[in-house]
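# Need a 3D model of the sequence below.
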Amino acid sequence: MTKASRRAERLVLFGADRPLRLESGRTLTDVPVVFERYGPPDPTGADTVFVCHALTGDAHVTRHRPDDAPGWWESMVGPGRPIDTDRFQVICANVLGGCSGTLGPAPLADRTTWVPFPQITVADMVAVHRELLRRLGVGRLHAVVGGSLGGMQALEWLLRHPQDARRYGLIATSAQLSTDNLAFNAIGRAAIRSDPRFRGGAYRAGEGPDAGLGIARMVGHLTYMSGESLQAKFDRDLAPVPHGAGTEADAARGPFSVERYLEHQADKLVARFDANSYLCLTNAMDLFDAFATPYEKVAGAEPDVHLFSFESDRLYGVEHSRHIMEQLDKVGVSCAHFHEETARGGHDAFLMDVDEYLAAVARWLAAPSHPNVPAPGSLSVQPRSSHDVDA
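Next up is the predicted model:
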């Protein structure tokens, strides 16, 4: 669905002799994976950072050159930025189950029978990432970094394959969605299923449940912003009545700017994303329970683990990071935690130009690799303390 980057690469992984076995027990073969590479080539992996993207992200994390289309994490990745592409090779791959080139649900094609895409998990996504790196010949990574769903992938990678990287950066993420999180996802899925064009998932390209997906995005986007940021940006400001909606607002369509803004966000997502992929990926997030299976072997790898959270994040707030720290502490893995208290951007603050947070990531990645030693200027927070202290 997303327009392909001119620098995107594609490999087909998991041939018949090496199938991908999903956690559900199903197997997949000949899995196309689309990814992008930035920065200097690094065949060893020692100076490679793998970036895991969030729910509606893709492999185009930043520009390859000044005239390139912007990426989704320009504040973090690029020349001279915290994940510095003058120093590091950066790899980002579209996730399994998405709609940006890697295998995922596909709209019904002419004269074919629609087959539902199998249920996937965060662990399945990580299995595809690891196979990609194996095929590329990349060894032990400098770091795995991700935010939101990307942070879930990084946490899964840390717990099941800790030797794959020296450092793991878990940003604005969760080990297990709260009931509140599950409820918001449930509303989004219900909106998609309720759209008459959903047809049980068997819709053709260009004929999908755009209205339902748009509502799901409106609900989701509301959780990405903080109440404070919404208030500051819109207050009770009025907006012009949309074209074609009549001469004045009525009970069917409110007159406020915040409503127009959410409608705009819905239209943007519908233009580039697929409803079945949205269902597939949010389901994987709901099922994610990082510490439900044994993770004792992570301690022996002595990884350098850093968590980053935001006071204004009402989706995966500081309590989610503390839970991760508490669980890792049980097996002797200490973490450093940077908790940002001033940014008003909510969950989306992890994508924004938040100076202290970006500086903390830069210090961590640039510091000498010493297991369990916080980067300069950060603070290792005891998991059971009553509060966190800014780095």
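# CA atoms for contacts and neighbours, from now on please.
Will do.
# who does the helix or strand harbouring A127 touch, helix- and strand-wise?
Here A127, judged by DSSP states H and E, is contained in helix 122-136. Helices and strands touching helix 122-136, by 3 or more CA pairs under 8 Å, 6 or more residues apart in numbering; DSSP states H and E, are strand 9-13, helix 149-160.
# what does that helix contact?
Helix 122-136 has contacts (CA atoms under 8 Å, 6 or more residues apart in numbering) with 11, 13, 20, 22-23, 33, 93, 95-96, 139, 152-153, 156-157, 284-285, 288.
# if we can go back for a sec, now the helices and strands packed on helix 122-136 in CSV, with distance to A202 and mean neighbour count?
Shown next, in CSV, are the helices and strands packed on helix 122-136 (distance: least, CA to CA, whole Å; neighbours: other CA atoms under 10 Å):
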stretch, distance to A202, mean neighbour count
strand 9-13, 25, 15
helix 149-160, 26, 26
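# this one as well, want them side by side:
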Amino acid sequence: MTETGASVAPGSINRGEKPRATAAWRPGDPVGHRRFLEIEALPLEADPLGSIDVSLAYETWGELNEAKDNAVYVAHAFTGDSHVMGDAEPGHPSPGWWPGIVGPGKAIDPDRHFIVCANVVGGCQGTTGPAHPHPEDGKPWGSRFPWVTVRDMVAAEVRLADALGIDRWRMVLGPSLGGLRALEWAASYPERVQSIGVIGATAATTADQIAWGSAQAQAIRLDPDFNDGDYYDTERGPHRGLALAREIAHTTYRTSAELEARFGRDVQHGDPLTPDGQFAVQSYLAHHGNKLVDRFDANSYLRMIHAVDTHDVGRERGGAKQALSHFEGQALVVAVDSDRLYTVEDAHLTAAALPRNPEATVLHATSGHDSFLANWPALDDEVRRAEHILV
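The predicted structure follows:
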């Protein structure tokens, strides 16, 4: 297991202009502020390969203190990456994704904390994923890439903690998929986590959440340019399918009341009685679908769906309560009252599974699941309070 600096991308290849089939970061692209940890033979839960070598892309902010007790791991959400703080720039297609929580003066502050965030295994912004070259032939992994789980993702994060000399995180927190990983840290490595922040997440993915993910996956797979996942060296990728998947997802990230208030039956252009007409809400969804196409990869999207669908912290452990019974730290569990994807009920069930009987915190917002990513003082206050009440 080796670490490389931010100036050189591991495994760089001279591939010329990036094909238009994907927006994934690939070796040879601008590195930005990423660093890379080379992990040999990362075990996989359920894949026939057994293990794979992984280049894990991560970023850090602040300094690890002498006592090594100020390290905070920020786990990104479904289509997030390691760039939790900072500007958009070459190598980073989007600005830091959690400005409301991470940054100077915020609950997680680089002046007080050593902040770490890594792109998950199977992702598309630096860490080894389907768009990366396969070690045997140098061609993109494509359909050959393993179907990783949340536990596999956390296993790679453990290797990163080891490499950085962090025996115990002060806090592991994140929204959505990040919250799932915070719970998995508490279940699998309770001695290495002082506190967790589970933001808009659940101890086990529900049938409703799996159903929404299934529709998104089908949208990608039915795109005629998907080619069973082997589309990287073509002139076209499954852009329509990926955009449609994001449109489906985005409706679950917002609320009916918000969409009605913002758009109602407003017309964007043309006559909606004809096929060429478009309602404003349709234009809004198309915009978000196209934005994702410009920074993500369809195969990685499918891997994220698989990881979320198979998430159950209590799987083969006697249920969630038993799985989390060895975690002795503080836990912050937060839901937003209008979230129709990860509901308030999910938060209460998750809190009930944790030792020390934490109460789920329910915050009010009209914008649903995506409220967690907004500049939201109420959430910052909750994380700040939890980060200070540590035993």
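# What value does the TM-score take for this pair?
Scored against TM-score structural alignment, normalised by the length of the first structure, the superposed chains reach a TM-score of 0.84; 355 aligned residues with a CA RMSD of 2.5 Å.
# ok so, going back, which stretch among the helices and strands packed on helix 122-136 of the first structure comes nearest V333 of the first structure?
Of all these, it is helix 149-160 that lies closest to V333 of the first structure, at 10.7 Å by CA to CA.
# which other helices and strands contact the closest one?
If contacts are counted by 3+ CA pairs under 8 Å, 6+ apart, helix 149-160 of the first structure sits against strand 48-52, helix 122-136, strand 141-147, strand 165-171.
# can you tell me what part of the second structure the third one aligns to?
Per the alignment by TM-score structural alignment, strand 141-147 of the first structure matches residues 169-175 in the second structure.
# what does that stretch contact?
The contact list for stretch 169-175 of the second structure, computed with CA under 8 Å, 6+ apart, reads 69-77, 179, 181-182, 185, 192-201, 372-373, 387.
# can you check stretch 39-49 of the second structure too?
With contact meaning CA under 8 Å, 6+ apart, stretch 39-49 of the second structure is reached by 1-2, 50-56, 146-149, 151-152, 155-156, 159.
# quick one: buried residues of that stretch?
Buried positions in stretch 39-49 of the second structure, judged by neighbour count with 16 or more other CA atoms under 10 Å: I39, L42, P43, L44.
# Pull up the distance across stretch 109-116 of the second structure, start to finish.
End-to-end distance for stretch 109-116 of the second structure, by CA to CA, to the nearest Å: 12 Å.
# In this structure G86 of the second structure contacts G96, no?
Yes: G86 of the second structure is within contact range of G96, at 4.9 Å (criterion: CA atoms under 8 Å).
# if we can go back for a sec, columns distance to T112 of the first structure on top of the helices and strands packed on helix 122-136 of the first structure, output as JSON lines?
Output for those, formatted as JSON lines (distance: least, CA to CA, whole Å):
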{"stretch": "strand 9-13", "distance to T112 of the first structure": "23"}
{"stretch": "helix 149-160", "distance to T112 of the first structure": "32"}
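# Tell me which of these lies nearest to S75 of the first structure.
Closest approach to S75 of the first structure among these (CA to CA): helix 149-160, 16.1 Å.
# chain center to that closest one: distance?
Distance, stretch centre to chain centre, for helix 149-160 of the first structure: 10 Å (CA atoms, centre = their mean, to the nearest Å).
# compared with the second structure, how much does it deviate?
When the second structure is overlaid, helix 149-160 of the first structure sits 0.7 Å from its aligned residues on average, using mean CA distance after the TM-score superposition for the first structure.
# What segments of the second structure are helices?
Ranges of helices in the second structure, per DSSP state H, are 150-163, 177-188, 207-221, 239-253, 256-262, 280-293, 298-309, 320-323, 344-353, 377-388.
# what's the distance between the equivalent of E311 of the first structure over in the second structure and R385 of the second structure?
Under the alignment by TM-score structural alignment, E311 of the first structure pairs with D337 in the second structure. From D337 of the second structure over to R385 of the second structure the distance is 20 Å, taken as CA to CA.
# Which one of those two is surrounded by more residues?
D337 (19 against 13; other CA atoms under 10 Å).
# Run through the residues that contact the more buried one.
T343, V344, V362, L363, H364, A365, G368.
# rerun at 10 Å
T343, V344, E345, T361, V362, L363, H364, A365, T366, S367, G368, H369 (CA atoms under 10 Å, 6 or more residues apart in numbering).
# Leaving out sequence neighbours, find the closest residue to L64 of the second structure.
F114 (5.0 Å; CA to CA, 6 or more residues apart in numbering).
# Quick one: map that neighbour onto the first structure.
The alignment partner of F114 of the second structure in the first structure, by TM-score structural alignment, is Q89.
# Please work out how many residues are found near that match.
Neighbour count for Q89 of the first structure, taken as other CA under 10 Å: 23.
# Nice, that's everything, thank you.
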